[in-house]
Structures are given as C-alpha cells and as structure tokens.
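Enquirer: Predicted model, plus sequence, below.
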Amino acid sequence: MQIFYDLDKIERDENTVITLGTFDGIHLGHKKTLEKFVEKAKGINGRNLLVTFSPHPRSVLVKEKNVRLLSTLNEKIPILESLGVLNLLIINFTKEFSQKTSYEFVKEYFVDKIGVKEIVIGYDHHFGKGRDGNFEALSKMGKEFGFDVSMVEAVSVDYITVSSTKIRNALSEGDISLANKLLGRRYSFSGVVVEGDKRGRELGFPTANIEDFGDDKFLPAIGIYLVDIIVEGKNYFGLMSIGRRPTFYESGDVTTEVYILDFSKDIYGQKVTVNIIERIRDEEKFYTVEALIDQIKDDELKGREIIKKLN
C-alpha cells in the first residue's frame, strides 16, 4: 500500500476509483463498501484510492478532548491493506479544512488534482461543511464533472444496522459479543507491557500490565474478559481485567492487565495485541484476599471452558 500525506505527491490518473470516510472500526458495513470499491477499480483496471482524515473530524468540529476511536490510524492501516486498499491519502483535518464545502473539496482534490472515474460511498456518509456532501450531492457533481457514483446499502446483523455508534454503545455496556458481531472480527487494541505493583504475582496470577495503547483508543466497559493476546508473534489465551482494583484501592485510575494462561516469560517492554473474545463478569470488590483468589480461579475455569468450545 502507498500512503500519502501530501495531495501533490499523488500522480494524476483519470482512471481512479475513490472512497472516503473515517472508517472508524472498519466494521461489516465499511467492509461491504471497501469490497465494492476494490471490485470497481479492478473492473476498469484502474487505481483505487481511499481518502481518510486525521485527527478524527469530531475532535476538531465539536472540540471533544477525549474522542475515543474504535481503531486508531496505526490499527486501521494494516486492516485496510488486507482488504485490498492500494493507495491511502490521509488528510490533516483542521478547522480551516472543515470550512470547505463538499463541492469545493471534490473539485479541488478529486477533479482538479487526483483524477476520478468513480466514487463509492456508504448509504449514510456525509462530508463537507455542514455535512452537505452525500450520495445525492455527489451524483449532481458527477454529472457536471463526468464521474460515476455508487452507493452501498446498509448492512444488518440480527436485525441491527451496523454502525460505529452501535459498536461503541455495545462496548460501553460490556457487550463484547454484539460488538464483535457488528465488527465481523474480535475487537482489539495494542499496547506495551509495563511494570505494575505486582499484586497479581503475589496472588499467584502474574499479569501483564498494558499501557500506551493511545489516549484516543476506546476500551470496553470495566470488567473481566477472556482474550487472545499476541506476544512475540504467538497467540495465547488470557484473562483481562479492565478496572480500578477496588479490593486494594478505594479509588484510582483504570488499569488494563492480562493474566496470560500457561505462560511464564518476562515480557516487560514488549508490544502486545489483545483480541477480546468474551466478557466473563463485572469487576467486584472482595473483602478478603482469599475470596479474590477463589474468584480468579473460578474465572480461569470459566475461561478454559469457553476456550474448549472455541476449539
């Protein structure tokens, strides 16, 4: 995949199929759009080019300091490449850029600079100042400038229309099963293993404390989850706790730690990727260490039972 941050670095090619959007989460709806986009370019032996924006437009337009993303830019790039995207333009989204109307944007970027044969767009996608750009607006521009426009219909799973918002809501409620269904894959994040307070080791369940997954990364609700964790290119099952550890602390920051099953290596400083499989329970406060240990043992038993079913 070729990645561009500068419009002027892209050679003009009239035989280009374009799609655009933030593609947060790259869920089943996005995948359907991307499949059509890739197919259209192959069908005309043309170039495919995906246009996206960073930072997320919402963080600029509504000044949300804590916009949480289902997929960071670094997570998105390899997924997009695996789905057949060959060219990626990442536009720096600023307040000034946000003032461009959809017409101004399409003419300046696609018609005058990149070259465009067809634009593929999702059924509910809007862009441009005041969100004035959509399928109807693009169709009018297509007639004026001589390009085609294709719209991709909504995708539904169990009668639920797939959207990034619905995935965020599911994750907020700890419904990882629904989130994974709408994504079409396991929800994941990557981070670095750091030293913690070694509470887990003292209890007989050493954990990998994970940080540096990005301030803008959306994590699911506090609780205990069964996960698949990738360490040094190998997959292991584990139990992940996202929480404040109320048994030991009255208050505190939310921490993320994984007890990796059947694993004993020192992996401080290693980058790991966590794929979340299933939620096991809520976080609880225990009044004795022994009660906590018993619960962790029960969590492990439940986790291993789920693993058997997966296999």
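Expert: Structure received. Note that this is a predicted model, so its numbers are computed, not measured.
Enquirer: Could you use CA atoms for every contact and neighbour count after this?
Expert: OK.
Enquirer: In space, what's closest to Val274 - neighbours in sequence excluded?
Expert: Ile229 (4.5 Å; C-alpha to C-alpha, 6 or more residues apart in numbering).
Enquirer: whoops, Asp132 was the one
Expert: Ser102 (6.2 Å).
Enquirer: ok, back up a step: spit out the contact partners of the residue nearest to Val274.
Expert: Residues in contact with Ile229 (C-alpha atoms under 8 Å, 6 or more residues apart in numbering) are Asn235, Tyr236, Phe237, Gly238, Ile260, Val272, Thr273, Val274, Asn275.
Enquirer: Okay, and which of the residues you listed map to helices?
Expert: Here DSSP state H is the test, and these give no hits in helices at all.
Enquirer: What remains of those residues if I keep only buried residues?
Expert: Phe237, Gly238, Ile260, Val272, Thr273, Val274, Asn275 (16 or more other C-alpha atoms under 10 Å).
Enquirer: Just give me the closest of those residues to Leu178.
Expert: Distance to Leu178 across the buried ones among the contacts of Ile229 (C-alpha to C-alpha) is lowest for Asn275, with 14.4 Å.
Enquirer: List the contacts of that closest one.
Expert: Contacts of Asn275 (C-alpha under 8 Å, 6+ apart): Arg186, Tyr187, Ser188, Phe189, Val227, Asp228, Ile229.
Enquirer: what's in contact with the longest helix anywhere in the chain?
Expert: Determined from DSSP H, the single longest helix within the chain is helix 289-310. If you take C-alpha under 8 Å, 6+ apart as the criterion, helix 289-310 is touched by Leu203, Leu226, Leu239, Thr247, Ile280, Phe286.
Enquirer: element containing the residue nearest to Val274?
Expert: strand 223-231 (DSSP states H and E).
Enquirer: put this beside the first:
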Amino acid sequence: MRVVVLQGSTVLDPATGLPVQLSPEPSAVTIGSFDGLHVGHRKIIGSMTGHARELGLRSVVVTFEPHPRIVLEGGGGCAVRLLTTFDEKVRQFASMPIDLLFVVRFDRQFASTSSEAFIREVLVKRLGARHVTVGYDHGFGKRRSGSEETLHELGAACGFSVDVVGEVVVAGSPVSSTRIRRLLESAKIREADECLGAPYSISGTVIEGDRLGRSIGFPTANIALSDSCKMLPAHGVYAATVEIDGKEYPVMMNIGHRPTVAENGEVRVEAHIIGFSGNLYGRFLSLKMLDFIRAEKRFASLDELRAQLDLDKKEAEFCKK
C-alpha cells in the first residue's frame, strides 16, 4: 500500500516530507475519517475493493488527518476522543487490499472547500475516480454539504459510478464510532470489540515509571500514548494481549490514577505482561483489549492490593478472545 499526503496543493511522501508525483490512474475510491475502522467502515472498504477488482481499477482510500472535528471545533484540545490514532489507522489499512492511501492534511483552508470542488479537483483530477463508494450517512465538503445526491449528480457529469453502503447492525443497533465510544466509557470491552470487528487497541512507547509494581511482584510496562487524543476506556483493570518479537503474551492492564499508591496521580496506562521477562524501555507496544476485569479501587494496604492483583492476573491469563 502506497501512502501519500495532500498538503495544500502539494502531494508529499509522508516518510520524507518531499513532493512526489501522483498520476490520476482510473480508480475505485472511498472517503471518510474512518475513526475506529469498525465493521461498518470495513464493509464500505470491502465494497470499494470489490468494485476495484471487478472493474480493474486502482483501490484508493481518502482519509483526513487530523480528524476534522479537532480542527473545526478548535480550542487546542481534543474535540473528539480518537478510537484509532493516525498510525494505528495506517497499520490497519495496510492489512487490507488497498493500493493507495491518500491522506488529506485537514486544516481550516481545506475545510472551506465546497463538495463539488472536492469531487472535481481531488477525486476526479488527482485520483482518476471511476467508481466512488460511501456510507449511507456520509457527508463531505464545506459544512458537510456534499451528499449522496451530490455524488450521483457529479458522477453523471464527471464519469464515475456511485455505490452507497447501508448501515451495519450489531446486537440490534447500528454500529457507529459514537456507539463504540459509549461502550468504552462503560467498560463494555467485548461489545466494543464486536462492533470494531477486532480488539480495541492502545499503543505507545514504554517509558520508565516509579517501579512500584516491581517491588510488589507485578512489574509493569508504562505506556506513553502515541496521541494525547486517544480514547481510553473507563478506569479499571482489563485483560489484554500484546505481541513481542513475534510471540503473543496475556496482559493484565491497568488504566487509571492508581489511588492506592498515588494521591491525585495522573492517569496512567500500565501493562503487566504475563510470562515475559526483559527490558522494554523505548519499545513500541500495541495492546489488544479483550475484557473488563474490575473497576479502579483504593485498597487499605499494599498487601491487600497484592492479593487482589493475584486474582486479577489469573483472570487476565485465562481470558479468551
């Protein structure tokens, strides 16, 4: 999968930041933020790549970085809690039969682009769109004014066909990024994973902590998130897995303030990797969350905490996907 970035009017190689040439090759295209890459998104992308195979077209995903809401709602904060960071999203796209990932650097200037200009200038002239696939609730262009009707009208004028993919229902309700965030806020990991079609992942670099876990027999890898806007589930203890050097390990994972050992502590993500021994400082890890074990709790003593961690560890060790 080739990855390029549109910044202003220039197409860049994200690895070098240098301009690159991109030909408008006949393409099947889909467009979206794709936060979470949940089962609804996967259905849309699967439909697009299916049309690409059938029609002999290049398969292209157009997405935006940063998430448009972060730019449009401003304030310098996280207007949306991301289910997938940009790097996580790219890694997931790379596992799909996609030829080109076309990343639009989203800023206020780009936000003022009309839906018609976006279709004509980006989809048709730059990418050579011959078929466009979108979800049933897709909106694009300035103030999301572009709709299914807009696509059909411009498709007839510009020479591309349009496919609109319907909603995906899981456990009786439509899947959406908003629904998944609510599930994570309620620590309903298994339900969130079902909507995602894969375990919810939290990734980052292992940094040095205060080594308290080691002193009570539960050494942990402290994870510095790769994006501060990443969505964290409700505070508590979770079962997860992690792959290190090609081997998968069960993980007892804690997200929270650690009230037993820290007063007004910052929120931390810590992973006790069961069966692993070694130095992980500076390593990038991706933790796949499987289930909720218990809520965060203040214990009366370290001995009481240690006894509870023994129970948590057993539950995490035998948790099944």
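Expert: Now that the structure is in, tell me what you want to look at. Keep in mind that what you see is a predicted model, and the values were worked out from it rather than measured.
Enquirer: Mind checking the TM-score on these two?
Expert: The TM-score (TM-score structural alignment, normalised by the length of structure 1) is 0.95; 307 aligned residues with a C-alpha RMSD of 1.4 Å.
Enquirer: which residue lines up with the residue nearest to Asp132 of structure 1 in structure 2?
Expert: Using TM-score structural alignment as the criterion, Ser102 of structure 1 maps onto Ser115 of structure 2.
Enquirer: what sits against the most centrally placed residue in structure 2?
Expert: Using C-alpha atoms, centre = their mean, the residue of structure 2 that lies closest to the mean C-alpha position is Thr84, 1.6 Å off. By C-alpha under 8 Å, 6+ apart, the contact list for Thr84 of structure 2 reads Asp35, Gly36, Leu37, Ser201, Lys230.
Enquirer: Confirm that Leu34 of structure 1 sits in a helix.
Expert: Yes. Leu34 of structure 1 sits within a helix when classified using DSSP: H, G, I helix; E, B strand; the rest coil.
Enquirer: My read is that it contacts Ser82, right?
Expert: No. The criterion here is C-alpha atoms under 8 Å, and Leu34 of structure 1 misses it with Ser82 at 10.9 Å.
Enquirer: The stretch 1-150 of structure 1: strands as residue ranges?
Expert: With strands called from DSSP state E, counting those that start in this stretch, the stretch 1-150 of structure 1 shows them at 2-4, 16-20, 47-54, 87-92, 118-122, 148-152.
Enquirer: which other helices and strands contact the shortest one?
Expert: It stands for strand 2-4 of structure 1. For strand 2-4 of structure 1, the packing partners by 3 or more C-alpha pairs under 8 Å, 6 or more residues apart in numbering; DSSP states H and E come out as strand 87-92.
Enquirer: looking at structure 2, where would I find the counterpart of the strand it packs on?
Expert: Going by TM-score structural alignment: strand 87-92 of structure 1 matches residues 100-105.
Enquirer: what does the matching stretch contact?
Expert: Contacts for stretch 100-105 of structure 2 (C-alpha under 8 Å, 6+ apart): 1-8, 58-66, 93.
Enquirer: if we go to 6 Å?
Expert: 1-7, 60-65 (C-alpha atoms under 6 Å, 6 or more residues apart in numbering).
Enquirer: re the thing from before, how about the contacts of helix 289-310 of structure 1 in JSON lines, adding distance to Ala137 of structure 1 and neighbour count?
Expert: Putting those into JSON lines (distance: C-alpha to C-alpha, whole Å; neighbours: other C-alpha atoms under 10 Å) gives the following:
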{"residue": "Leu203", "distance to Ala137 of structure 1": "61", "neighbour count": "13"}
{"residue": "Leu226", "distance to Ala137 of structure 1": "46", "neighbour count": "27"}
{"residue": "Leu239", "distance to Ala137 of structure 1": "49", "neighbour count": "26"}
{"residue": "Thr247", "distance to Ala137 of structure 1": "56", "neighbour count": "14"}
{"residue": "Ile280", "distance to Ala137 of structure 1": "47", "neighbour count": "19"}
{"residue": "Phe286", "distance to Ala137 of structure 1": "58", "neighbour count": "15"}
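Enquirer: Of these, which is the nearest to Val116 of structure 1?
Expert: Closest to Val116 of structure 1, out of all of the contacts of helix 289-310 of structure 1 and judged by C-alpha to C-alpha, is Leu226, at 45.7 Å.
Enquirer: My read is that the closest one contacts Val274, right?
Expert: No. Under the criterion of C-alpha atoms under 6 Å, Leu226 of structure 1 makes no contact with Val274, lying 10.0 Å away.
Enquirer: wait, doesn't the residue nearest to Asp132 of structure 1 sit right on Gly133?
Expert: Yes. Using C-alpha under 6 Å, Ser102 of structure 1 is in contact with Gly133, at 4.9 Å.
Enquirer: between these two, who's got more neighbours?
Expert: Shown here are Ser102 of structure 1 and Gly133; by other C-alpha atoms under 10 Å, Ser102 has more neighbours (22 against 18).
Enquirer: In structure 1, which residue range corresponds to the strand ranked longest in structure 2?
Expert: Ordering each strand of structure 2 by length in residues (DSSP state E) puts strand 284-295 first. Counting by TM-score structural alignment, strand 284-295 of structure 2 lines up with residues 271-282 of structure 1.
Enquirer: just stretch 149-160 of structure 2 next, same as before
Expert: So stretch 149-160 of structure 2 sits over residues 136-147 in structure 1, by TM-score structural alignment.
Enquirer: can you check stretch 256-268 of structure 2 too?
Expert: With TM-score structural alignment as the criterion, stretch 256-268 of structure 2 aligns to 243-255.
Enquirer: What's the end-to-end length of that stretch?
Expert: 6 Å (C-alpha to C-alpha, to the nearest Å).
Enquirer: Give me the contacts around it.
Expert: In contact with stretch 243-255 of structure 1 (C-alpha under 6 Å, 6+ apart) are residues Ile222, Ile242, Lys285, Phe286.
Enquirer: among those, which ones are buried?
Expert: Ile222, Ile242.
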